[in-house]
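**Student:** Quick one: sequence and predicted model below, then my questions.
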Amino acid sequence: MAELVLTDERRGELLALLDDEQRLQVEHPKLAEYLAAAPSLRGTGDDQMDAAFDLRFIHYMADGTSTSANPYWEIVKPLVFEHEGRRVVNGGRPSGSVRLAYAETILQSVYAYAIPSSETVKWAAGFCAGRPLLELGAGRGYWAAQLSRSGMSVDAYDIDPPDAADNASFTRSPGQRSTWHPVGDLHAFEATDRDWSNTVLFLCWPPGWGNKMASEALARFERAGGRRLLFVGEPKGGKTGDDAFFEALSAGWDLAAEDAQFVSWWNVRDVAQGWVRR
């Protein structure tokens, strides 16, 4: 895969930023956090690969808005390898690296928990087949932005939209966008009329650990006549969704499609699935 090539102007901008520690801390604290910790953390063992990753990380985190519509994917794409039948971000190492795991936590906070590769965005659009998409628990709306760019009609909502409320998972930080797509709150969601039978419900990494958000959202969708679900997250027993959600899927839904090209971080087991109500 081709390495990132910077113009002389862009390289000069980044060097000026990195040479001014105070400015870096003020304007890009998330980036400063990573750069302070990374040298002491074990990498993949491939110094060239690690250096190329750091360059992409710095470039897109310092100006991801104007340089790419999907900086998350641009940052991790060269580190995707096949492992045990899955496409994972591990830098070619089955156990990844400590440094990559640290970068993962930052990228998930800045963008989204799951990785919207270009292949998965295309797959999701195909499953929806022109139907409008309703995302609940949208976080920063990063997935909503990618799906919208593919031509889909997307409405996104979150109990705590990061640009308007304190969101523990997606905190506001200088130098990073609070949202990538308009994200309404629950009041806006309740005030919206829609044809539920023709709408696809999208749940991307709904909270787990006993949180009932996923099962309650699915139950309401069912009562309203909804029939198609796009789910990105871990299977039952993982970090996403509650048991009642997965039990409801087993009882009343059929798995109609699964993205074989989906990309995960090596240390999670998330999938992208399309479900249709029986």
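**Tutor:** That came through fine.

**Student:** C-alpha from now on. contacts and neighbour counts both.
**Tutor:** Noted.

**Student:** Report the distance from stretch 142-155 to the chain centre.
**Tutor:** Stretch 142-155 sits 13 Å away from the centroid of its parent chain (Cα atoms, centre = their mean, to the nearest Å).

**Student:** same check, this time on stretch 210-224
**Tutor:** Distance, centroid of stretch 210-224 to centroid of chain: 21 Å (Cα atoms, centre = their mean).

**Student:** likewise stretch 198-208?
**Tutor:** For stretch 198-208, the distance to the chain centre is 13 Å (Cα atoms, centre = their mean).

**Student:** Could you list the residues in contact with it?
**Tutor:** 113-114, 128, 131-138, 213-214, 221, 226-234, 238-242 (Cα atoms under 8 Å, 6 or more residues apart in numbering).

**Student:** quick one, strands of the stretch 151-278 of the chain?
**Tutor:** 154-157, 183-184, 200-204, 228-233, 253-258, 263-265, 271-277 (DSSP state E, counting those that start in this stretch).

**Student:** For Phe246, find the nearest of these.
**Tutor:** Comparison of the strands of the stretch 151-278 of the chain against Phe246 by Cα to Cα identifies strand 253-258 as nearest, at 9.9 Å.

**Student:** dropping in the other structure now:
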Amino acid sequence: MTGEGRGVSSMGPSTGHRAEAATPSSLIERLVTLSADLRNLWAADPLLYFPGWDHPFRALGDLLPEQDLDYCADNPQMVPLLWYPALRAADSAAIDLLDHLPSGHPAAPSMLRRSELSAVYSWAIVTRSALRWIGEVTDGVPLVEVGAGSGYWARQMSRAGMDVVATDAAGATANAFTRGFQYADVRLMSATEAVRAHPDRTLMLVWPPHRDPMAIAALSEYAGDTLIYVGEPRGGLCADDAFFDELRRHWRLEAVSPVNVRWLGHNDRIALYRRHGGPETRKGHRPREAGDPFAECDRSITHRNTARTRAGAGAAGSGRPRSPACTRSTSRSGRA
């Protein structure tokens, strides 16, 4: 699982925030400090207000489904995130996380940024809801994950009872996106080697590297008809244009996970694709015309987010904060 860091307001795609190397001991110390600081933050006021937003941010733990809260005991990636500021989209089940606080805020120095946490665990956030959805839509068919990085998704899927082979072209110590952390047996294989060796498995790609041919190499050589793609659409920070061209021409977006926790400023989703000519097409399904795969799915199934607005957001344009600064409310103390 690879990707490039991008901040909401203080960092743009061109700057790219990269974390310094983390060791397990230093990471644990920072996580302990961070958890204490954020707990104190929410204890003082359960609502956090940002300029440009009518509705407040809340702790992620207040917004997660019960099954995902219960799953935290077996999902170390999620534990520190429970106290991160979060907001639910108005027309989608997606929950967006903010990875920083304004300078001068007491908890700001201890915040671990998206790039730091992603290098330790995964560039996409794992939840029990996501794993159960993947298990349901793949109907128990084994998977092969290409570009598995640290193997965190493979570990969580295996522990959930799924059969997954994790592969990556780079070993854990040589992978710049994982900082040497490894959670599962990741087989050293190129993208083409992996799909050729496992043609009967469902292909899975999680945050394939931006402007890199790995994703298209896997997809073009894959002989199967089912793809699980976790990442952003064209124009985001995943894969390259050739990959999305291939999806548009030869694949049909069938479903999107109804619950998705992601970092604010990113539009990643967990999506199921079927190849045109696959089982559903042979039963009479007529392929749709080429277009934006994610937008197509939004129009054809119930998980809609076409307006890309936030719950009650008053900011103009994209609905995102116009300023990195935020303010704490002194007049409101109830939960939204």
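**Tutor:** Received the coordinates, thanks. If you're wondering where the values come from, they're calculated on a predicted model, not measured in any experiment.

**Student:** After superposition, what's the TM-score here?
**Tutor:** TM-score for the superposed chains, counting by TM-score structural alignment, normalised by the length of structure 1: 0.69, backed by 223 aligned residues with a Cα RMSD of 3.5 Å.

**Student:** Any idea which of the strands of the stretch 151-278 of structure 1 gets closest to Gly96 of structure 1?
**Tutor:** Here strand 263-265 is closest among those (Cα to Cα), at 8.9 Å.

**Student:** The closest one against structure 2, how far on average?
**Tutor:** Its matched residues in structure 2 lie on average 1.0 Å from strand 263-265 of structure 1 after superposition (mean Cα distance after the TM-score superposition for structure 1).

**Student:** re earlier: buried ones among the contacts of stretch 198-208 of structure 1?
**Tutor:** 113-114, 128, 131-138, 213-214, 221, 226-234, 239-242 (16 or more other Cα atoms under 10 Å).

**Student:** corresponding residue for Asp163 of structure 2 in structure 1?
**Tutor:** When structure 1 is aligned by TM-score structural alignment, Asp163 of structure 2 is paired with Ser153.

**Student:** Now that match: closest residue in space, sequence neighbours ignored.
**Tutor:** Pro132 (4.9 Å; Cα to Cα, 6 or more residues apart in numbering).

**Student:** Hmm, Asn90 and Val263 of structure 1 touching each other?
**Tutor:** No - applying Cα atoms under 8 Å, one finds Val263 of structure 1 not in contact with Asn90, separated by 10.5 Å.

**Student:** More neighbours: the two, which one.
**Tutor:** Counted by other Cα atoms under 10 Å, Val263 of structure 1 and Asn90 do not tie: Val263 has more neighbours, with 28 against 24.

**Student:** Let me see the contact set for the aligned residue in structure 2 for that one.
**Tutor:** Under the alignment (TM-score structural alignment), Val263 of structure 1 pairs with Val261 in structure 2. Val261 of structure 2 makes contacts with Ala94, Ile95, Asp96, Leu97, Ile125, Val126, Thr127, as judged by Cα under 8 Å, 6+ apart.

**Student:** so can I have a markdown table of the residues you listed showing distance to Ala44 of structure 2 and secondary structure?
**Tutor:** Formatted as a markdown table, the contacts of Val261 of structure 2 follow (distance: Cα to Cα, whole Å; DSSP: H, G, I helix; E, B strand; the rest coil):
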| residue | distance to Ala44 of structure 2 | secondary structure |
| --- | --- | --- |
| Ala94 | 27 | coil |
| Ile95 | 23 | strand |
| Asp96 | 22 | strand |
| Leu97 | 20 | strand |
| Ile125 | 27 | coil |
| Val126 | 29 | coil |
| Thr127 | 28 | coil |
